[in-house]
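**Q** Attaching a predicted model along with its sequence, questions to come.
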Amino acid sequence: MSPAPIVVHCVSLTGGRRVTVKGQILGLARSDAGVVEFLRRVGIEDAEELLDELQWVEWRGGQAHGYDAA
């Protein structure tokens, strides 16, 4: 398990990235705004400020903030 509670997973074959918090799937984000909205819905109000904080968010596979299929 990742030490960061928020994980933005690898880009899917059709684009977008699965977002999980402590192993719970929140949904498929197609942009940073999507990630922020998922996190806001679970009570993380300052999510936009956390996206580049390694202790909070782990970006798996590929470049952080990239959502397009290869």
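**A** Nice, thanks for sending it over.
**Q** From now on I want contacts and neighbour counts done on CA atoms only, so please keep to that.
**A** Will do.
**Q** ok, now which ones touch Gly15?
**A** Arg30, Tyr67, Asp68, Ala69 (Cα atoms under 8 Å, 6 or more residues apart in numbering).
**Q** next, the one to line up against it:
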Amino acid sequence: MSSVPITVHRPSASGGRRATVHRHGREQVLGTAHSDHDLVVFLESAGVTDPDAALDDPQRVEWRDGPAHVFHRRLAPRSGASGPGEELRRE
């Protein structure tokens, strides 16, 4: 388990990232964020001081399995796709 108190988990297939806080020896789900604004609201409700700055502070927030500030999985063309309109797959 991470020593960072806030974790933003990987983007889900349907979009958004689950945010959790490590408190009292356990993980508490704050909610599913679809934007930085959602995360700031969650962090404010959890009592985090200066939640805007916390998003870019690796000692306070860990972004897992995806880049910071990205809330949807990137779509990529399926192997062998010949052009626009071809089916897409999730990476």
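**A** The structure has been received and is ready for your questions. None of the values given here were measured: they were computed from a predicted structure.
**Q** on that earlier part again, filter the contacts of Gly15 of the first structure by whether they're kept in the second structure.
**A** Retained in the second structure by both residues aligned by TM-score structural alignment, their matches' Cα atoms under 8 Å are the following of those: Arg30, Tyr67, Asp68, Ala69.
**Q** Give me the PyMOL select line for those, limited to the buried ones.
**A** Selection of buried members from these for PyMOL, criterion 16 or more other Cα atoms under 10 Å:
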select buried, resi 30+67
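**Q** mind putting the kept ones among the contacts of Gly15 of the first structure in a markdown table, distance to Gly15 of the first structure included?
**A** Below are these laid out as a markdown table (distance: Cα to Cα, whole Å):
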| residue | distance to Gly15 of the first structure |
| --- | --- |
| Arg30 | 7 |
| Tyr67 | 6 |
| Asp68 | 5 |
| Ala69 | 4 |
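**Q** Which positions in stretch 19-36 of the second structure come out as buried?
**A** Neighbour counts over stretch 19-36 of the second structure (16+ other Cα under 10 Å) mark Ala19, Thr20, Val21, His22, Leu30, Thr32, Ala33, His34 as buried.
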